[in-house]
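Need the 3D shape of this:
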Amino acid sequence: MSKIKSNKPRFNPWFLYGTIILVIIGFNFFSNSSGFGSSKTISISKFYDFLDKGDVEKVLFSRTSAKIYLTEAAQKATEDNKKSNNIIGQMSERGPEYLVDIANPELFEKKLEEARAEGKIKEYTPEKDSNWSDIFFSFLPLIIIIGFWLFMMRRMTGGAGGGGGGQIFSIGKSKAKLFDEKNDVKITFQDVAGLEGAKEEIVEIVEFLKNPEKYTSIGGKIPKGALLVGPPGTGKTLLAKAVAGEARVPFFSLSGSDFVEMFVGVGASRVRDLFKQAKEKSPAIIFIDEIDAIGRARGKSNFSGSNDERENTLNQLLTEMDGFGTNTNVIVLAATNRAEILDSALMRAGRFDRQIYVDLPDVRERKQIFEVHLRKIKKVDNLDIDFLAKQTPGFSGADIANVCNEAALTAARKDKKQVDKQDFLDAVDRIVGGLEKKNKIISPEEKYAIAIHEAGHATVSWLTEHASPLVKVTIVPRGISLGAAWYLPTERQIVRTEQMLDEMCATMGGRAAEKVVFDKISTGALSDLEKVTKQAKAMVTVYGLNDKLGNITYYDSSGQSEYNFSKPYSEETAKLIDKEISQMIEGQYQRAIQILTENKDKLIKLADLLCEKEVIFKEDLETIFGKRPFDKEIIEDTTEISPDNTAQ
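The predicted structure follows:
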């Protein structure tokens, strides 16, 4: 049964704080207004002086202390007289003028009896030692402190909603959210477009839980865990949500950071509690998102030498997944985009039997993802989804969702009732290149320099065989860039040396054009230099594409090299690597200068056209250069928009 929502107002802790403050203020006010707070403690000899002079009117005493009331004449004569008014401006009830500590009660009472016989005092009255109001007010500050501490601890542990009735020890309870037949989870496998291979393995796990006899009848065992690995935004968490919607078994969902707490031992306690709950409801599925928060390799980056709480949590997780007393009816799903830093003991078979790689979608899968996200968008009838899929290679599922949403916002901004093709193109431009800055002030000289720079990129890419085909060139500022060239690079599974060199040459075309036309260079090629430096370094140190260094790589796929303070090569090798990287970049720079020098008139003509129109397309380049001789028929999944930005 679902919980009935209460209409009672939520408790505000500030009411409690205000009440505590008012009680303390009221206690001090009334104690002072009664005259007790202004009473002065005197010595016993001083009291006997008052008694001998006949200045004492009344004495109230116990076995340890006495309250002294003076006569009216003595009150006027003493300098310690203090009168207090109550809240309506009238004189409050009179309190004792002095307090006296009694060491010998029998002697004190004898002195009072003698004074009354001599007529020096009118009355004296013994009091009970125990006064419940005094006892209560004396312990009131301690009671308030204890109550406030208990209240704060209850708030820290989640209140009554936490396990164990909101008590302090419920902090070790699991924070996993449970999805079962009582919860309405609307996401199913139909909402997960693409990811066919990953979805096939996940569906098999769900099917095993629904119909285990199908597999156990021939000796198969249920997998203990499956690890979803892939770049951010590819749909790992969405796939887990679909499992929660499809499975007819309890599904516990939480993040890796939910095990992390400021108290020692809490992470391991929560792991134990999580698996205890799952075993009680078995067969069940546990999903841990961003497991790298607790699954990082042990013994790394722990320079303090102290015990690491995260390692204790990981050790407990390893034991629960595959150790003594484990239950095979609990399956663990986990997701991460940093599988290389996970502990090897966590990755082995028997804990995560399957590692499912969730890759970026291809053109066919992008079309399916567009169809899912376009269901809720009012679009024109003739919208070409195939075209949208071709224009967004390299985009993840989250990126495509963002494109659809941005296109809808763009159409609404233009007061359109339906989203059309141009809105999607504008959305892609905005996401990749940034917001268009139409009001940015650029001088004519800078505008022409930017046009020469972008025309240089376009010219070199047009005249080199393996460079990416051009889509359009713009000098309209977007984001931090002053201009951009948009390409449709081929989606390759492997890349050859000449292909990477042609890409580097086209990237250096902007700076080379400035050198050819102005015989000067500027800071506008910052992003270009960063790009080619990374490409050259990867060719030399990662892919082994350099003749001088040979077939060797310094790339560590395990990710453990990030903890090393030393380079994996000698100083002489480091000098050789720097030299080869520099020569490779300079060689392509000189090649770009040669190409642009041979086509300088066309370069200037293209720059002039760019200054006039601000945005030019592939057809404009065909008018100036003719048909690109290297163009081939582009198949469906070989296009991608890749802007080349000119940094400010």
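
C-alpha only now, for contacts and for neighbours.
OK.

so who does residue 273 touch?
Applying CA atoms under 8 Å, 6 or more residues apart in numbering to residue 273 gives the contacts 172, 173, 174.

mind running it again at 10 Å?
172, 173, 174, 175, 176, 267, 279 (CA atoms under 10 Å, 6 or more residues apart in numbering).

who touches residue 158 in this structure?
165, 166, 167, 168, 170, 171.

Just the buried ones from those residues, in ChimeraX syntax?
Applying 16 or more other CA atoms under 10 Å to the contacts of residue 158, the buried members can be selected in ChimeraX as follows:
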select :166,167,168,170,171
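
nearest residue to the most centrally placed residue in the chain other than its sequence neighbours?
With distances taken as CA atoms, centre = their mean, residue 257 lies nearest the centre of the chain, 9.7 Å away. Nearest residue to residue 257, sequence neighbours excluded (CA to CA, 6 or more residues apart in numbering): residue 293, at 5.8 Å.

One more, please, to line up against the first structure:
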Amino acid sequence: MSADHDAVDEDGLVDNDFPDGEPVPEAPRAVDPARIVARLAVQCALAEQGVDADALVGVVVIEVPSPDWVSPVSMAWRDIAKVPTKRTSSSRTGDIEVRPGEWMVFDADGSGSRHRPKYENEQVAESLWQGQSVLGVSHAPDRLLPADLLRAADLRLVLMPLNAEDLMGVAQSVTSSTTDLTLAVEVCAAVSPVVLRLARRSGQSAEDFLRRAEAIVARATSRASRPTPTLDDLPGMDAAVAWGHDLARDLAAYGAGRLSWADIDRGCLLAGPPGTGKTTFARALAATCGVPLVVGSYSMWQASRDGHLGDLLKAMAATFDEARKAAPSILFIDELDSFYSRTADSRHRDWWASVVGALLEHLDGVGGREGVVVVGATNHPEMVDPAITRSGRLDRIIAVPLPDQRALAGILRVHLGDDLAGVDLTRAALLALGGTGADCERWARGARRRARKAGRPMTLDDLLAEIRGAGQMSPVGARRIAAVHEAGHALMQVLEQPGTLQHVSIREDDQSGGHTAVDTPSGDVTEAWLSMHLRRFLAGRAAEEVVLGQVTGGSGGPIHSDLGRATWLAANAETAMGMSARPLLWLGLWNERDLATLLMNRPDLARRVETRLNAAYEEVCRRLREHRPALDSLEAGLLEREVLTGTEVEAIVLTERKA
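As a prediction, this is how the structure comes out:
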């Protein structure tokens, strides 16, 4: 059967014909439960106000419980008004034929990206003076319906959820069977027309129909029951949380008329690695401030329609317009590093000039931005067009770092909820060092799955297994190589800069088989500073040679590998930092793409870089041999515990020194 042969009649019924036009013998007629429940809800609202449905004319506004009700109610209206209706959709004035006696229907569920108030207001006026009646349907009519429609309204109805008796009647109408099943009040309140469509099955009984609706509501309620986080639920984001609390107080004062909009921060830029909770912060900020959250991004706007420049700019404008209508509000713009600097790519300079220019106009509030706080997010702040972060725009940049052990324990507790209540998560947080908030959520979800599969409550071992990535762990030999490598990095860090090692781990992730986290203070770029950093970078490879008698490729790879960073630093010391005695020239700061070509074409420079690297490597090998007992103890500790804190590493080194 082709879709071309399906027709919906005025009762919400589907007529089924064979492709050749012959009718199906005694074909069942499918009743649309959404249209039935919508019609019943409207009739109840009319009866509540004592309005005769047969006498309906003029302008009617219907406020529905949720967006799911909008389309079914507008479809059911012609059953109630008993005259033809036309939906405006996205038509402009003059595109719709106006026929006196008909109803012009404006419905808005908030999903459209092309709200055009000018044309809609003109359509309302044209429909009325030519003898049409007008209906507006929305879950948020004051925000989404044309202003002139609201001003001209003769009747305003608020639809209430149906009760258990009403839903029993709907079930009987849909299934042609009876039932005594009575749904709970809270379930009835959550039943929408869409839920009833999803609950419909061929040949089912009225009881089965209601049971399915009840189950759908239960699943949706379970997902929605998780409370929206507030700023107090975000451990490890101290700077961002402090700013957010200040903003919440200011917005409260602004709403009460005690503070001018000019005295409120207009936004900020969150900068940090992926998975550190920037999007979660935006949700928590809106919840704490008690204002709506509107979300946009370059990829979202670029995906609008055909992705042409005009479509992108219209979608961007629509998002800002939505935020203005909801003001005071939080507008969260993700992926701000997608807005490349207009000088970075000459091939597409015109495109980016238009895109970034439009964004700057919206940020400046040329069209009015009072009450809209813009929060941007980026993984790479250095790639964001500098004009976006100038004063008056997103001029406050807040770093969102990887969480420390204390923060990881708090984040795990948030995502675990009631699971592992009362269990000390210190061990899990230590093992999780280097992970993000998103990782914590994934680990908690995986731990629940393990416990569910085993048919028992969750245990700490379930969580630890998820953090370790059990089942994907490297063989024993590979783990020992990782332990030796990271022990070398950790030992040299403690020897070179005591107090700067945060932790060292051989927990595997998508990036590597281990990592060493440091908090290295900035300092003057001297020969001593340069040599120290070269030794730090090369310590992992040197430890492999000292302990294992051979080296692996773990120090090599892309530019951010140990050898890559060491080579980059040594080369730029010679070409850009003034560390070369001959020639005393500035030859430029070289990037990953051009550095290899430079060294291959300049053998004299390559020899000077190699000399620096060899000197640093020989020195780090000497120092690791000198502290071999500490190196062996660190290796053993990592193999046993997988993660060691900086304090633990320093204690091990101090003990070996005293021995």
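
Neighbour-wise, which one of the contacts of residue 273 of the first structure leads?
residue 267 (30 neighbours; other CA atoms under 10 Å).

Which position in the second structure pairs with that one?
In the second structure, the residue paired with residue 267 of the first structure according to TM-score structural alignment is residue 312.

To which secondary structure element type does its match belong?
Under DSSP: H, G, I helix; E, B strand; the rest coil, the three-state class of residue 312 of the second structure is helix.

residues touching it, list them.
Here residue 312 of the second structure is in contact with 298, 299, 300, 301, 302, 303, 304, 305, 306, 318, 355 (CA under 10 Å, 6+ apart).

these two touch, right, residue 330 of the second structure and residue 281?
No - at 11.2 Å, residue 330 of the second structure does not count as touching residue 281 under the criterion of CA atoms under 10 Å.

So for these two, which sits in the more crowded spot?
Legend: neighbour count by other CA under 10 Å for residue 330 of the second structure and residue 281, higher for residue 330 (28 against 24).

a helix runs through that one, doesn't it?
No - counting by three-state DSSP, one finds residue 330 of the second structure to be strand, located in no helix.

And it? What does it align with in the first structure?
Aligned partner of residue 330 of the second structure by TM-score structural alignment: residue 285.

Distance check, its match against residue 331 of the first structure.
Residue 285 of the first structure sits 5 Å away from residue 331 of the first structure, going by CA to CA, to the nearest Å.

any shared contact partners between those two?
Residues touching both residue 285 of the first structure and residue 331 comprise 205, 206, 209, 224, 225, 251, 278, with contact defined as CA under 10 Å, 6+ apart.

and which of the residues you listed is nearest residue 416 of the first structure?
Ranking those by separation from residue 416 of the first structure, with CA to CA as the measure, puts residue 251 on top at 42.7 Å.

can you give me the strands in the stretch 251-400 of the second structure?
In the stretch 251-400 of the second structure, the strands defined using DSSP state E, counting those that start in this stretch lie at 267-271, 293-297, 329-334, 372-378, 397-399.

Now tabulate those strands in TSV and tack on distance to residue 20 of the second structure.
Shown next, in TSV, are these (distance: least, CA to CA, whole Å):
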stretch	distance to residue 20 of the second structure
strand 267-271	62
strand 293-297	49
strand 329-334	53
strand 372-378	58
strand 397-399	67
